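> Have a look at this prediction, sequence included:
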Amino acid sequence: MTARNVVLIVFDTARADVLASHIAEESPETSPLAKLATEGTTVETAFAGSPWTLPSHASLFTSTYPSKHGAHAGHKRLESGRRTLAEAFADAGYETVAVSNNTWISDEFGFARGFDEFVKTWQYVQTEADFGAIARTQLGTDRLRAALGRLFDGNPFLNAINAIYGQYLRRRHDDGARRTNEWVADWLDNRIDDRPFFFFINYLEPHLEYRPPKEHAERYLPGETTYEDAMDVPQDAWGYIAGTVDMDDHDFEVLRSLYRAEIAYLDERLGELRRYLEAAGEWTDTVFVVTADHGENIGDHGFMDHQYCLYDTLLHVPLLVHGGGFTDDEPVDELVQLPDLGPTLLDATGVDAPTYRAQAQGRSFHPESAASPREYVVAEYLAPQPSMTALRTRVGRLPSDVRRYDRSLRAIRDEEWKLIRGSDGSTELYHIVADPEERNDLSAGRPDVMRRLDRMLDEWLASFEQAEPSGSVDMAEGTKRRLEDLGYLQ
């Protein structure tokens, strides 16, 4: 059975274990996520190809890994050498639309290719000039001078509106989910195009900083902790890693509660989105996907945020699929990766897209696909983000144990074992069946497994041509400021 439309949703930074716990504790009558899991297919062993937004979305869009698509911390742009999923659907006659709440996922970094319409929720009025963070760029008279300088670049009136909205109004209620759904509802109500559509949405809410609505947070906060107390808990990932911010077990318990509340809030918004599709008569003819670009460390392995490591806290992502042949059968427990989604969605809609399929490193897991199951999954972290220089600028002198993160990492994981290999010569080996939390490094005691996985990783790397992106990637000052607001130091 093929579907006519595709709605692909990314819950930015959503851990698989937290989403699974939320679904298990809710009911289909009260939780749209639980209802989706009951009616559709849950992929229990889905993994990202990279632990942070830009390279992971690039893999999702192109069905290739960072070594092939070339977008990572060392080159922060998805260049035009790889076809995107939006281009594949556009070539097949689809209307293609995206709504992004994450600054990385924008035209500035190469992600708008193939979309007929690309909405950036940090702008109240969609313009090429980006002034969303204009009031944060400087202090005092310097702020005024910088604002006036940018105000007249393009349409001064629209720029002023975007500046006010980006600084003072956008995050009054949430990180964009409400406005996203309002935009989608209006788009569906006013749509006269009879083509099938491919719709991509990035919801940002689970991302640091965790600021869920008070009524959602109070449901999960521990003990006598008030919402006001919770908002005072430090959320400075880089200060924590560098040892300039102290966190205790209670602090992390609070942060985990806030994170869970963010998921619960998005669950509500997901139900709202589904109702809009149902009211428009599009739900039954749509393949509807909910996943994440990566997970999150909330004190796990000594980290906050989603950088500097390749543990499953960052790589194991939720994946729920409904429609287009995906039904309420048993959950999928074979290994799946985000690059597999592109070929799978093409199969679910009956789209050929030969150019896209030819570049794809992913393999379809559609129920009618003839592709063989994966023997292993791979993840890449090709450069630290933030760099040691950017981190030092933010926090001051770095302890020696932090400087060890100045490296690239690759990981390979089969059904039983996982190897993490660093450019500095470091190795870690985990028996993930017995040690799913990756606490006991067995690299010194299992040389046979080490050699096998090491060889498999080398053979995988040798199986395709590596990307060699050249040239620096410039970004607007306002973009840099918004990324810093998200915790990305440039």
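The structure has been received and is ready for your questions.

> can we go C-alpha only for contacts and neighbour counts from here?
Fine.

> Just give me the residue right at the centre of this protein.
When Cα atoms, centre = their mean is applied to the chain, the residue found nearest the centroid is Asp293 (2.7 Å).

> in a strand, that's where that one is, yeah?
No: assessed with DSSP: H, G, I helix; E, B strand; the rest coil, Asp293 is coil; it does not lie in a strand.

> So it sits against Phe11, correct?
Yes: Asp293 is in contact with Phe11 according to Cα atoms under 8 Å; the separation is 7.2 Å.

> Contacts only, for the residue nearest to the centre of the chain.
Shown in contact with Asp293 (Cα atoms under 8 Å, 6 or more residues apart in numbering): 10-14, 48, 51-53, 56-57, 317, 338.

> putting a second one here so we can go through both:
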Amino acid sequence: MGRRTFVVAAVVVALVAVGAVVVVRSRGATDVLHTETGARRPNVLVIMTDDQTLESVRVMDNVKSRLMGEGTTFSSAYVSFPNCCPSRATYLTGQYAHNTGVKDNVPPLGGYTKLRADDTVALALQRSGYYTAHVGKYLNGWGSNGDITAPPGWDHWYGLIDPTTYRYFDYAVSDDGVRVDFGSDDGDYQTDVLGAEVVETIRAAPADKPWFVSFTPLAPHSEQLEGAANDAGTTTTTAPGAAEEFRWAAPKPAPRHQQQLAAKFPRGASFNNLGTGKPEAIASKPELTEGFQRLIDQGYQKELQTLLAVDEWVGTILDTLEETGQLDDTVIVFTSDNGFFHGEHRLAFQKYHLYEPSVHVPLVIRGGAFPKQGRVTQLAGNVDLAPTIYALAGVSPSVTVDGIDLAALATGDDPAPGRALLLENDSAGGRVHAEAIHTGRYVLIEHETGELELYDLQKDPEQLTNLAGDPAAASLLANLQQRLAGLKECSGDTCSAGQS
């Protein structure tokens, strides 16, 4: 049994036996350096789940009590591009996809190789004296070409190797360039292995540097295994409502959680309901059968179960920070790379479309200037994550960033009143080609086909009544179209311009 496997096994045994999170003895707390002006340079931990919906946070007790209860919740947080690779590129750079150039999960428009390696916040922090570490999923395609050396900007690298990334067991990681293969034993469960690595990384970080750690588990993402057994049914299935065909297998919860949370997906007004005025690509979707709805429910239960392990590791990491004296010097960000559809608008087992279930995500920040039990209702985006981290570290961005520092919003000083967010999806493969402007209340979606969708979220939060053809909304529509045209080409401060 290897060193990391032993740590995982020990923690899992404790979780099962006493229902509590335990940590190993500290190697000693680190000291946080200061800027030349004497300002504290905090440690920064980003925890990013994969395909997690806003609604699902309800099952994560540590996130609710120890992050939301001790930090600031951004209730109107959105990802600009609801797809894994483009969204993560935006997190790492602070730029919209039309500026990163990463517009898909695979070449030619996307994938790991499309990201400009010198543009990441990790590299900028590393150059400024931060110790940087990545644990988990990076960008789609990483390692699939056989090169598993760490990308620029990371002092410690514990990255999942594609295509094994999408396996909860029997996957491989690159441990600073050395391949490590994991099997199918309980102690090999991916979230547990990655969580233990984060704990070890925090303990082993140099004492003379602040650190930046990015923790990105697969959960609650599905296992997309061609021809594999499906835990939510008997075989993998091609999901109706997806614009592309793919083989879907339910996510695998940790063995200790497999009998928990017997939950059905909540049926809101948009479930299996198109409403009025949807574009042809959506309006033509067939009703979801009872059998397919059962598959949605079974998959949803598995997703929630996988999040229980993530939540346990959130607790363990917080315990570790407290035990080592680092908690007060650490800012913790919890979010997801995008949401997911579970039958809303007859869409399931996918994201991609620019409706609320796929773009509205959890975001909470604890530590630093972020108030305890704070709540920010203004728009926040994943495009704001890197600018916020730059500001926390006192580092000038290495690229022109399109977002803002969220600490200003959290402390009541809105740096961009009236700002709207851009939503994009221009991916290949026939998925979705659309762009949108989100003002917080109104959403205007422009499709490549010329079709328009306009929703008033205050009156129609589930986006069932398209107002684009309503004469009473003509002036609003024209204004939003003008603003969207500017956002499509924006860069830097022009992306944060307020109401025109």
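On my side now, so go ahead. Only a predicted model underlies this, so the values are computations on that prediction, with no experimental measurement involved.

> Quick one: map the residue nearest to the centre of the first structure onto the second structure.
Alignment note: Asp293 of the first structure maps to Asp337 in the second structure; criterion TM-score structural alignment.

> Okay, that match and Pro362 of the second structure: tell me how far apart.
Asp337 of the second structure is 9 Å from Pro362 of the second structure, where distance means Cα to Cα, to the nearest Å.

> Over to Gly394 of the second structure?
26 Å.

> repeat for Thr132 of the second structure
Counting by Cα to Cα, the gap from Thr132 of the second structure to Pro362 of the second structure is 24 Å.

> Kindly report the same for Met60 of the second structure.
Met60 of the second structure is 12 Å from Pro362 of the second structure, by Cα to Cα.

> more neighbours, those two?
Under the neighbour definition other Cα atoms under 10 Å, Met60 of the second structure and Pro362 were set side by side, and Pro362 has more, 26 against 18.

> Can you name the residues that contact the more buried one?
By Cα under 8 Å, 6+ apart, the contact list for Pro362 of the second structure reads Thr53, Leu54, Val57, Phe74, Ser75, Ala77, Phe334, Thr335, Ser336.

> any idea which element Val310 of the second structure lies in?
Per DSSP states H and E, Val310 of the second structure falls inside helix 290-323.

> mean shift of that helix relative to the first structure?
Helix 290-323 of the second structure, aligned to the first structure and superposed, deviates on average by 2.4 Å (mean Cα distance after the TM-score superposition for the first structure).

> Does Cys309 of the first structure touch Ser408 like I think?
No: in this structure, Cys309 of the first structure is not within contact of Ser408 by Cα under 8 Å, at 9.2 Å.

> quick one: which of these two has more around it?
Cys309 (25 against 16).

> how about that one, what's its partner in the second structure?
Per TM-score structural alignment, Cys309 of the first structure is aligned with His353.

> Now do the contacts for the equivalent of Val321 of the first structure over in the second structure.
Here Val321 of the first structure is matched to Ile365 in the second structure, going by TM-score structural alignment. The contact partners of Ile365 of the second structure, taken as Cα under 8 Å, 6+ apart, are Leu67, Met68, Gly71, Thr72, Thr73, Val331, Ile332, Val333, Phe334.

> can you tell me which of these lies nearest to Asp402 of the second structure?
Taking Cα to Cα as the measure, Asp402 of the second structure sits nearest to Val333 out of those, at 19.0 Å.

> Does the closest one belong to a helix, a strand or coil?
Going by three-state DSSP: Val333 of the second structure is strand.

> how close does it get to Leu67 of the second structure?
Going from Val333 of the second structure to Leu67 of the second structure by Cα to Cα gives 9 Å.

> more neighbours, those two?
Neighbour totals were compared for Val333 of the second structure and Leu67, and Leu67 leads with 24 against 21 (other Cα under 10 Å).

> counterpart of Trp52 of the first structure in the second structure?
Per TM-score structural alignment, the equivalent position to Trp52 of the first structure in the second structure is Asn83.

> Apart from its neighbours in sequence, what residue is nearest its match?
If the residues on either side of it in the chain are set aside, Asn83 of the second structure comes closest to Tyr352, at 6.0 Å by Cα to Cα, 6 or more residues apart in numbering.

> swap in Ala14 of the first structure?
Per Cα to Cα, 6+ apart, closest to Ala14 of the first structure is Gly295, 5.0 Å.

> Would you confirm that the one you found contacts His316?
Yes: look at Gly295 of the first structure against His316 with Cα under 8 Å: they come within range, at 6.7 Å.

> Between those two, point out the one with more neighbours.
Ranked by neighbour count (other Cα under 10 Å), Gly295 of the first structure and His316 place Gly295 first, with 31 against 26.

> which residues of the second structure does stretch 449-461 of the first structure align to?
Using TM-score structural alignment, stretch 449-461 of the first structure pairs with 476-488 in the second structure.

> Need the overlap of contacts for Val333 and Leu67 of the second structure.
Val364, Ile365, Arg366.

> Going by distance to Asn479 of the second structure, which of those residues wins?
Taking Cα to Cα as the measure, Val364 is the one of these closest to Asn479 of the second structure, at 31.7 Å.

> how big is the offset of the helix or strand that closest one falls within relative to the first structure?
Element membership of Val364 of the second structure, judged by DSSP H and E, is strand 363-366. For strand 363-366 of the second structure, the mean deviation from the first structure after alignment is 0.8 Å (mean Cα distance after the TM-score superposition for the first structure).

> okay, the very next helix or strand once past that strand sits on what stretch of the first structure?
The C-terminal neighbour of strand 363-366 of the second structure among helices and strands, as given by DSSP H and E, is strand 374-376. Using TM-score structural alignment, strand 374-376 of the second structure corresponds to residues 330-332 of the first structure.

> residues of the matching stretch that come out buried?
Pro331, Val332 (16 or more other Cα atoms under 10 Å).

> No more questions from me, cheers.
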